[in-house]
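Student: Mind folding the following:
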Amino acid sequence: MASDTMAALCVAHIDAETAFSGGEVQVFLLIEGLRARGHQNVLLCPPRSRCVLEAHAIGIPCREVGMRNDVDLAAVVSLFRTLRRIRPDIVHLHTGRATWLGGIASRLAGIPAVTTRRMDRPVRRGIQTRLIYGHLVQRVAAISDAVADRLISGGVPPEKIEIIRSSIDPTRLVPDRGRAEVRALLGVGPREPVLLTLAVLARRKGIDVLLSSLAHLRARGFEPFLWVAGEGPERSALERQAEELGLTARVRFLGHRPDKADLLAACDAAVLPSRMEGLGVAALEAMAAGRAVVASSVGGLREVVRHGETGFLVPPEDPKALAEALFRLFEDEKLRTKMGEAGANRAVREFHASQMVASYEQLYTSVLATRKSQ
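Tutor: Now for the predicted structure:
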């Protein structure tokens, strides 16, 4: 229920993605959290997208709006008309394309807007950036200090930036099946070492680096299993790489898995060899499940994984360094267990979904209060 000091809001969320990745998971965590606090939510997203299915599944009102590219004027018109019908108190823009197209539509409709920046990519200085952050949105939420730094380097005024980190809901990470059952289903013995990576199979996630590191580990006589849970454009290339390295007997490409809680409970450690990462929710999920994490020292991962305490950070694109960290983790079971326990405490204490939802609620009310006073 909305807090005693504020009225319930109507929030229109715009997401232009047709796929469903970590960003969309965060959108739905936020929507469900806001609903639990008494706020109304409407989701505007592409037709036949996974977001439409998810919204219908949990009873969130959804309006289907195609957003084909960044110059889709028809999308701007459709978004504008939809917003005029809904008349939300505020619009929350969740992706780059949504920020541009939805930002224009919100401005035309006279409705204040905020956006969330999730990607650890440079923000290009230019007219589009000036228009978005100077005129179309009132505030921008960065999911990590690293993303905030990118925004500032791109010319976004620091006073317009609010750091609201991505989060986890620990109740969604309770496994349905036992460790032994999951391992048996995947053809792995109860004492075999197992690594898990949860990631979109795209170059930025560095799975190719991880496969190369496994070849280094094999040369040292250590051959863990690797479960790769996720889909993406690089899957075929990664499968070929695993075959060329002679790793097919130890690497399982599992595709999209709704049972990630089961996989986390059944693995021994998680690994995120990303080349860039806005924050690293997969690392948070692994930590919440009590698993030590080995990750690249990039972007927001440096704010999630505490080196030597909840896992290890290694230089990106360095298979040898990654292999060394993994070897060290697996040769010391007590250390691995200690790191897992520390990670679980940190994830639940500092990255709980309720904190994210409360922060966005405060951001909305701040924007609306400022607008009313003008």
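
Student: going forward, measure contacts between C-alpha atoms and count neighbours the same way
Tutor: OK.

Student: any idea which element the closest residue to Arg306 other than its chain neighbours lies in?
Tutor: With sequence-adjacent residues excluded and distances taken as CA to CA, 6 or more residues apart in numbering, Arg306 is closest to Phe312, at 7.2 Å. Assessed by DSSP states H and E, Phe312 sits inside strand 311-314.

Student: in the longest helix along the chain, what counts as buried?
Tutor: Across the chain, the longest stretch assigned as helix under DSSP state H is helix 353-373. Going by neighbour count (16 or more other CA atoms under 10 Å), the buried part of helix 353-373 is 353, 355-361, 363-365, 367-368.

Student: again, but for stretch 288-302
Tutor: Buried residues in stretch 288-302, counted by 16+ other CA under 10 Å: 288-302.

Student: Likewise for stretch 165-175?
Tutor: Neighbour counts over stretch 165-175 (16+ other CA under 10 Å) mark Arg165, Ser166, Ser167, Ile168, Asp169, Pro170, Leu173, Pro175 as buried.

Student: Now do that stretch: everything it contacts.
Tutor: Identification of contacts with stretch 165-175 by CA atoms under 8 Å, 6 or more residues apart in numbering yields 26, 29, 142-144, 259-262, 265, 279, 281, 284-285, 288-289, 347-348, 351-353, 355-356.

Student: tell me how far the ends of it are from each other?
Tutor: Stretch 165-175 has its terminal residues 25 Å apart, counting by CA to CA, to the nearest Å.

Student: how far out from the middle of the chain is that stretch?
Tutor: Centroid displacement of stretch 165-175 relative to its chain, using CA atoms, centre = their mean, to the nearest Å, is 12 Å.

Student: ditto for stretch 155-172
Tutor: 11 Å.

Student: what about that stretch, how long is it end to end?
Tutor: In stretch 155-172, first residue to last residue: 38 Å (CA to CA).

Student: Over to stretch 290-304?
Tutor: 14 Å.

Student: Now do it: distance to the chain's middle.
Tutor: The chain centroid and the centroid of stretch 290-304 are separated by 13 Å, computed with CA atoms, centre = their mean.

Student: now do stretch 83-90
Tutor: With CA atoms, centre = their mean as the basis, stretch 83-90 stands 27 Å off its chain's centre.

Student: Please apply the same query to stretch 232-248.
Tutor: Centroid separation for stretch 232-248 versus its chain: 24 Å, with CA atoms, centre = their mean.

Student: One more, so I can put them side by side:
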Amino acid sequence: MRRDRLLIVIDGMEVGGSQRQVQQLLHGLDRRRWEPELLYFRSPSFLVDEIARDGVRVHCIRKRHRVDLPFLWAYARLLRERDYALIHAFSLTAELASVFARALARRRPALVASERSFALDRPRWFWWLKGFAIGRSAAVIANSRAGARATAQRTGMPDARFDVVPNGVALPQVISPDERAALRHELGVAEEQLLALFVGRLVPVKNLPSLIRALAALEPEQRPRVALAGGGPEQDALELLAADLGVDANLVFLGERTDVPRLLQAADYLVLTSHFEGLSNAALEAMAAGCPVIASAVGGTPELVDNGRSGLLFPPDDAPALAAAMARMGDAELRRRLARGATAHVNAHHSGGALAAATSAVYERCLRAKEYAKNTGVAGPEPVQGPAK
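Tutor: The predicted structure is shown next:
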């Protein structure tokens, strides 16, 4: 079997959904077929160490400015030295850097772009640059049908340029009842109180003020303990809002955690209040852990959470609706039913092996098209696996 060298590129390796998907993909790729490597530009985290321990060669080239010629020359030098067959870029910054570094290196590895954020409030120049990058890519992998459709529309690119590959997730190691009880005690959960968990960056797109307003709308005896696992620039503002609304005693800020699977098994449910989502890695991890999900019905989330079967959905930025969903989670039988539905869905559709296999199939198609063009002097056939119908 031929073994091709592959470079996964992402700008930052902080703890986030895309970064966890990079880790899942690198772990799941068939090492008999691929020799995967990782390149990132900033913000290392424990995920980098875990990827390296998994036998993946890791490169860090610091990008210090928006236009950084020394960075581009260093990236081009890496392309010349390592002679990759294919680059898969996981962000617009990584896509643009890859386009220009390939030109400087005079190397033409196939380029696969990504659509993951589903942030529709981006300015016009963002979509112009995204279209520029996609136009120079052999394929685009989106993690949701909604994200693929929206990006195709805003960039003017044909639907056939996109492949939809849902996120993958690994099943967690099950914790014991004693460990669960000890973790809930550590988080300050009172007897008979529920524990609601948020996992993600404390940034505006996550719309966490909506969660705090919903918490305040609940009767005091209904309020869960809310733990926020993640860091970010919004923490001070969130603490002030919670104090103003009189619910600061119900909140605990955990910062970045390396034990999210344990936290999810200790929680009674996960809450996601985002303005935009692609396909939420936090929701996937919760579902895999048997933790029910309450989420805003945005982006690719309705593709993942079947309302009333594998979780509860509410209209975005609707704190009263979120409060009503949180109140419903007081029903233990409902939580058990949602957890069963969520776990069954993840097992059927979102394994790490499925992520790697579907992504690898896109890589293979891109390399076949490149080989066809090399042998015939004409471009290969257009991709045919477009987004959702």
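
Student: circling back to that earlier point, if you look at the buried residues of stretch 288-302 of structure 1, which of them are in helices?
Tutor: Judged by DSSP H, the subset of the buried residues of stretch 288-302 of structure 1 located in helices is Ala288, Leu301, Arg302.

Student: so can I have JSON lines of those residues showing distance to Ser49 of structure 1?
Tutor: Below are those laid out as JSON lines (distance: CA to CA, whole Å):
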{"residue": "Ala288", "distance to Ser49 of structure 1": "29"}
{"residue": "Leu301", "distance to Ser49 of structure 1": "29"}
{"residue": "Arg302", "distance to Ser49 of structure 1": "32"}
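
Student: closest to Thr95 of structure 1 among those residues?
Tutor: Proximity of those to Thr95 of structure 1 (CA to CA) peaks at Leu301, which lies at 20.3 Å.

Student: Tell me who's in contact with that closest one.
Tutor: Residues near Leu301 of structure 1 by CA under 8 Å, 6+ apart: Glu277, Gly278, Leu279, Gly280, Ala283, Ala295.

Student: can we see that at 7 Å?
Tutor: Shown in contact with Leu301 of structure 1 (CA atoms under 7 Å, 6 or more residues apart in numbering): Glu277, Leu279, Gly280.

Student: before we move on, what about Leu43 of structure 1?
Tutor: The contact partners of Leu43 of structure 1, by CA under 7 Å, 6+ apart, come to Ala12, His13, Ile14, Pro61, Cys62, Arg63.

Student: Show me which of those are buried.
Tutor: Buried members of the contacts of Leu43 of structure 1, counted by 16+ other CA under 10 Å: Ala12, His13, Ile14, Cys62, Arg63.

Student: Okay, and which of those map to strands?
Tutor: Among the buried ones among the contacts of Leu43 of structure 1, the members falling in strands are Ala12, His13, Ile14, Cys62, Arg63 (criterion: DSSP state E).

Student: do you know how far the last one is from Arg87 of structure 1?
Tutor: Shown here: Arg63 of structure 1 relative to Arg87 of structure 1, a distance of 13 Å by CA to CA.

Student: Buried residues of stretch 185-204 of structure 2, list them for me.
Tutor: By 16+ other CA under 10 Å, the buried positions in stretch 185-204 of structure 2 come out as 187-189, 193-202.

Student: Out of those residues, the closest to Ala327 of structure 2 would be?
Tutor: Nearest to Ala327 of structure 2 among the buried residues of stretch 185-204 of structure 2, counting by CA to CA, is Leu194 at 10.4 Å.

Student: Just confirm that closest one contacts Pro224, I think it does.
Tutor: Yes - proximity of Leu194 of structure 2 to Pro224 meets the contact threshold set by CA atoms under 7 Å, at 4.7 Å.

Student: can you pull out the helices in the stretch 101-250 of structure 2?
Tutor: 124-135, 145-155, 177-186, 208-217, 235-244 (DSSP state H, counting those that start in this stretch).

Student: Run the angle between the longest one and helix 145-155 for me.
Tutor: The one in question is helix 124-135 of structure 2. Using axes from the mean of the first three to the mean of the last three CA atoms, to 10 degrees, one finds that helix 124-135 of structure 2 and helix 145-155 are set 100 degrees apart in direction.

Student: How far away from the center of its chain is helix 124-135 of structure 2?
Tutor: Centre-to-centre, helix 124-135 of structure 2 and its host chain are 21 Å apart (CA atoms, centre = their mean).

Student: cool, stretch 245-265 of structure 1 as well?
Tutor: 19 Å.

Student: Present the buried residues of stretch 165-175 of structure 1 as CSV; the columns should include distance to Gly126 of structure 1.
Tutor: Shown next, in CSV, are the buried residues of stretch 165-175 of structure 1 (distance: CA to CA, whole Å):
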residue, distance to Gly126 of structure 1
Arg165, 26
Ser166, 28
Ser167, 31
Ile168, 35
Asp169, 38
Pro170, 41
Leu173, 42
Pro175, 47
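
Student: For Gly22 of structure 1, state which of those is nearest.
Tutor: Distance to Gly22 of structure 1 across these (CA to CA) is lowest for Ser166, with 9.4 Å.

Student: returning to that earlier point: any idea which of the contacts of Leu301 of structure 1 is the one closest to Arg336 of structure 1?
Tutor: Gly280 (19.8 Å).

Student: Quick check: chain neighbours aside, which residue is closest to that closest one?
Tutor: That would be Leu301: by CA to CA, 6+ apart, it lies 5.6 Å from Gly280 of structure 1.

Student: Strands of the stretch 51-200 of structure 2, start to end?
Tutor: With strands called from DSSP state E, counting those that start in this stretch, the stretch 51-200 of structure 2 shows them at 57-60, 86-89, 110-115, 139-142, 162-164, 195-199.
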